[in-house]
Each structure stands twice: as structure tokens, then as C-alpha cells.
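> Here's my sequence, what's the structure:
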Amino acid sequence: MDNKRYFSIGEVSRLKNVTIKALRYYHNIGLLIPAYTNPENGYRYYTINQFIYLDIIKICKQSNVSVKEIKALFAKADTNCLKFYLEQKNEEIHKEIKKLEQLNKQIEILKTAIHSSEDELMNNGFNIQTFKDRYFLSLPTQDGELNEIKSFDKLDEKLGELAVQTFQYGLIYSCHHDIGKSVMYFV
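Below you'll find the model as predicted:
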């Protein structure tokens, strides 16, 4: 061994939170070869410069990157290529976070709708609400059940584009007190 500071496989395992088994596996497949292996006892030693590779391996593994892909990245030995690859992974993660946040919102809306439906059932099926800030999408339709279904499909499609899902459908009536009549506006 030369004068560099070497870390035993056990020290690396503790410092970088990687199992010894994983380090041995990385060595056996040529992904991360120790800086020095004692020829007498086979003990593996690493330098601090190799820690960055372990960090990259861990991040890639958490991002479901195969060992083969990681080896290909290391084989290129191109810092710009690695930075670009990590930026792509970062974008993918942000997209996934957005999808999960949207799913979380949809679940909360659905839970609220279910709770509201339960309350309506307890009140003989009626629910009267006043909304302060509420937006409605409207779409003209022709009479007939099939045309109404097509209109619902178009509205659902538009809501999907806007990434807004409410899961709430209902009836909107206009009450004309002076003539004692209610007119259905929306189903």
C-alpha cells in the first residue's frame, strides 16, 4: 500500500451506509473495484475518491437504474455525460412528484365527496351548498341520453387536460320563485 488514506470495506460500509455484501458484489461485477486488495488475505480497501462513485451508485439504484446502465456511465468516464444523466433523472423525479401530488389532491377530493355523500344520505338525499370560489365548465349539448353522455365525455377529457378531477357530478337547477318552477340547467 502507498501513503494514501485507505478505508477498509467495513469502514466504507459504515461511512456510506452500504452493505459489505453490496461492496463485494460491485467489486465482483467490475462496477466499483477497490483501490487496493491485500494479496495475502484478500481484504479490500477504498480511497475517499471512490466515495463519489458509491453516492452515484446509490442514487442510481434508488432511481431504478440497472447495474448495466451504471457500468456504462462509469465506462464513459465523462463528467458532462454523468451530469446530464443525473439532470434527466432529477426531471423524472420532479414529474413523478407532480403526479403523486395530483393523485393526493384527487384522493382528498374523493374523500370529501364520499363524506359529503354520506351526509346527504343522512339528510334524505338533499344537499344545499353555497360556493364562494367555484368554477364550472359548461358544454352545450342536445337532448337525448346519448348526447348527454358524449358531452360528459368531452367535459371529462377537458378536465383531464386541465389536470383537475373533482369526481363530483350533480344537478344544477335555477329556482324561479315568482313562477313557482325549477328549471334544470345541468345534470
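> all contacts plus neighbour counts: C-alpha atoms, from now on.
OK.
> Which strands and helices lie in contact with the longest helix that the chain contains?
Counting residues, the longest helix found in the chain (DSSP state H) is helix 79-122. Using 3 or more CA pairs under 8 Å, 6 or more residues apart in numbering; DSSP states H and E, no helix or strand is in contact with helix 79-122.
> That helix: how far from the chain's middle?
6 Å (CA atoms, centre = their mean, to the nearest Å).
> ok, then the element right after the strand or helix carrying Val12?
Val12 is part of helix 9-16, with elements assigned from DSSP states H and E. Using DSSP H and E, the helix or strand that follows helix 9-16 in sequence is helix 20-28.
> For that next one, buried residues please.
By 16 or more other CA atoms under 10 Å, the buried positions in helix 20-28 come out as 23-24, 26.
> Which one of these is nearest to Phe152?
Phe152 lies nearest to Tyr26 out of these, by CA to CA, at 54.9 Å.
> and the closest one, what does it touch?
Tyr26 makes contacts with 32-33, as judged by CA atoms under 8 Å, 6 or more residues apart in numbering.
> re earlier: next structured bit after the longest helix of the chain?
Immediately after helix 79-122, counting by DSSP H and E, sits helix 145-161.
> before we go on, could you also do this sequence so I can check it against the first one:
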Amino acid sequence: MYTIGEFSKIGKVTTKMLRHYDKIGLIKPNYVNPENQYRFYGKSQIKDILTINKLKRFGFSLEEIKKVIENEKDRNEEELNKLIKKRIEEIKIEIKLNSSILFELKEIERKIMKGDDIMSIKRSFNISICQLEEFNILSIRDRIAVNEIGDLINKLFEKVYKNGLNPTGNVMTMYYDEDFDHDMTDLEVCVSVDREFKSEELSTKTFKGGLHVYTTFIGPYEEIGEAYAALMDWIKQNDYRIIGAPFDKYVKGPETKCNSSEYVTEVYFPIMKK
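Sure thing, here's the model as predicted:
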């Protein structure tokens, strides 16, 4: 048997973290002294702590690690394979993202070497007005960090296909906050679908359409503020006002395996004359 301090050295993890693992049921001590509450771990648990460390290095969350270990012990190969495949797909997306970041950094490096202004804004935008028609959408609204939008979109499509619906348009993200908060944003991801649907847990709703001003932005999402600024300036200059949540429509993105500089996003603001 090993004390918690000894097991901490073996597993290269703090005693505080071992207590947390115990609390969430990830790895519990083999024995707890009822008199002084000292924790003791067995030799067979060395494999478990080393497995946890490996899965953490692979980027699994503690909740996912718990599922992996439980499925491995239960010989549930199907569920275990699903978890592994899911992480493989996530890593592929991360690789694409990092490749895109590397490309952008090299472009910045090239500009620096040429003496160019790396912060200059050079894009120009064609701005148009359109009357959007009503259509059925399935959506999920949540308050999340902006970098979690992809996870919310995946959850949305799980619901679409689980309920036998077919997407009929591009994914859109609507933003409801007056003040933008990158780490906690009130947003709604939605996609048009081929029919109305209603169940106890979710149902389609109508996107009401109406008068919108829009433009097309080409480039990485973190620079899309240029398009927002251009639209806001146009709205002010042409005596309109914003009457609802703006939204982004993703025309071309990471799923196409292109560089982020080639992403195509349409940005819409619902408007009316003052």
C-alpha cells in the first residue's frame, strides 16, 4: 500500500488533485483509515493513475477520462471506441486550426521583414439590403465562450439528424448581448430545416425574416469585427436603426479544410428606417 504522498510521487500528481479525483470518483483510494482519514493506494492502481495522466495528455476532460476508464473496465468496446474517435476528430480540427495560425504567423513575419504595417485594415465591403423570407429553423441558445461555438453546432446537428430532419441552408449564429463578452456570450446557433418538428425536448421555430443589411467577410473569424464596423457605419450614415440580433451565416469554414484566410462569412443586421 502507498500513502497519498507516495502515490503522488508515483503518479506525478499533487495530493490535492488526488483528493479531487477521489471526490469525483475518478480514482478512489483502496483504503481510508477511519480514525485519521489517511488515504492509501494499492499497487494495482498505478496503472489507473498512469492511464489518467496519458489521457489528460491526449486532451480528454476528467469527465471523459472517467468514461474511458469505466468502459475499459466493463469491456464496453463500442462506447470506448466512440470516445476515442470523438477525440481523434477534435484533434484533427485542432491541427487544422494550428496550421492556420502558423500560416498567419508566417504572413505576419513576412510583413515585418518587408516593413509593412501588420495592424492595417485594408478590406473594403460591398453592403446590400435584402428582404429575408420566413423559414423553419432548429436552434440551440446558450451562454457560452465564443470558442465553444463549434461544440454547440455539433450538438445542434446531432439533434437535426437524430430527429430525421434535413438541413436546408447554412449554419447561423445569432448574438443577443448588447456588450460582447468573449468568455460568456448569449448566442444561438441555428440551421434551416426541411419541415416543422415538435417533441417534448425541442421543436422548430420560425425565423421571421424581414429587412436586413448584410455584407460578406472573407478571412479568419477573429477579424470579422471589420465587417461589423462597416455595417454599423452604413446603418448610421443611411438613417436606419438596428431592431434585433445580428447574425453570422457560415458559407465556407473549417469543414472545407481551407486556410482561415479563405473563410467566407455573411454578416446580417435586421434594420428599419428611423
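> quick one: the helix holding Val12 of structure 1 to structure 2 mean distance?
For helix 9-16 of structure 1, the mean distance to aligned residues of structure 2 following superposition is 1.0 Å (mean CA distance after the TM-score superposition for structure 1).
> Next, the angle helix 20-28 makes with that helix.
Per axes from the mean of the first three to the mean of the last three CA atoms, to 10 degrees, the angle that helix 9-16 of structure 1 makes with helix 20-28 is 110 degrees.
> how near is Glu87 of structure 1 to Cys81 of structure 1?
Separation of Glu87 of structure 1 from Cys81 of structure 1 (CA to CA, to the nearest Å): 10 Å.
> What residue in structure 2 is paired with Val18 of structure 1?
Mapped onto structure 2 by TM-score structural alignment, Val18 of structure 1 lines up with Val13.
> what's the nearest residue to Ile109 of structure 1 once chain neighbours are set aside in contact with, if anything?
Nearest residue to Ile109 of structure 1 in three dimensions, chain neighbours excluded: Thr166, at 6.1 Å (CA to CA, 6 or more residues apart in numbering). By CA under 8 Å, 6+ apart, the contact list for Thr166 of structure 1 reads 106, 109-110.
> and the gap between Thr166 of structure 1 and Gly160 of structure 1?
From Thr166 of structure 1 to Gly160 of structure 1 the distance is 10 Å (CA to CA).
> One more: Ala35 of structure 1?
Ala35 of structure 1 is 54 Å from Gly160 of structure 1, by CA to CA.
> Look at these two and report which has more neighbours.
Ala35 (16 against 11; other CA atoms under 10 Å).
> any idea what the more buried one aligns with in structure 2?
Residue pairing (TM-score structural alignment): Ala35 of structure 1 is matched to Asn30 of structure 2.
> Also Ile109 of structure 1?
By TM-score structural alignment, Ile109 of structure 1 lines up with Glu107 in structure 2.
> got the residue ranges for the strands in structure 2?
Taking DSSP state E as the test, the strands found in structure 2 are 2-3, 31-32, 39-41, 128-132, 135-144, 172-175, 185-192, 205-207, 210-218, 240-242, 247-252, 264-273.
> Quick one, which of those strands gets closest to Asp48 of structure 2.
Asp48 of structure 2 lies closest to strand 39-41 among these, at 10.9 Å (CA to CA).
> average distance between that closest one and structure 1?
Strand 39-41 of structure 2, aligned to structure 1 and superposed, deviates on average by 1.4 Å (mean CA distance after the TM-score superposition for structure 1).
> Would you enumerate the residues in contact with the residue nearest to Glu79 of structure 2 when sequence neighbours are not counted?
Nearest-residue entry for Glu79 of structure 2: Asn71, 6.7 Å, with adjacent residues in sequence omitted and distances by CA to CA, 6+ apart. Residues near Asn71 of structure 2 by CA under 8 Å, 6+ apart: 77, 79-80.
> again, only using 10 Å
Residues counted as contacts of Asn71 of structure 2 (CA atoms under 10 Å, 6 or more residues apart in numbering) are 65, 77-81, 83.
> could I get the residues you listed as TSV with distance to Arg39 of structure 2 and neighbour count?
Listed next are the contacts of Asn71 of structure 2 as TSV, based on distance: CA to CA, whole Å; neighbours: other CA atoms under 10 Å:
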residue	distance to Arg39 of structure 2	neighbour count
Ile65	22	20
Glu77	32	13
Glu78	34	9
Glu79	32	15
Leu80	30	18
Asn81	33	14
Leu83	31	17
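> Many thanks, have a good one.
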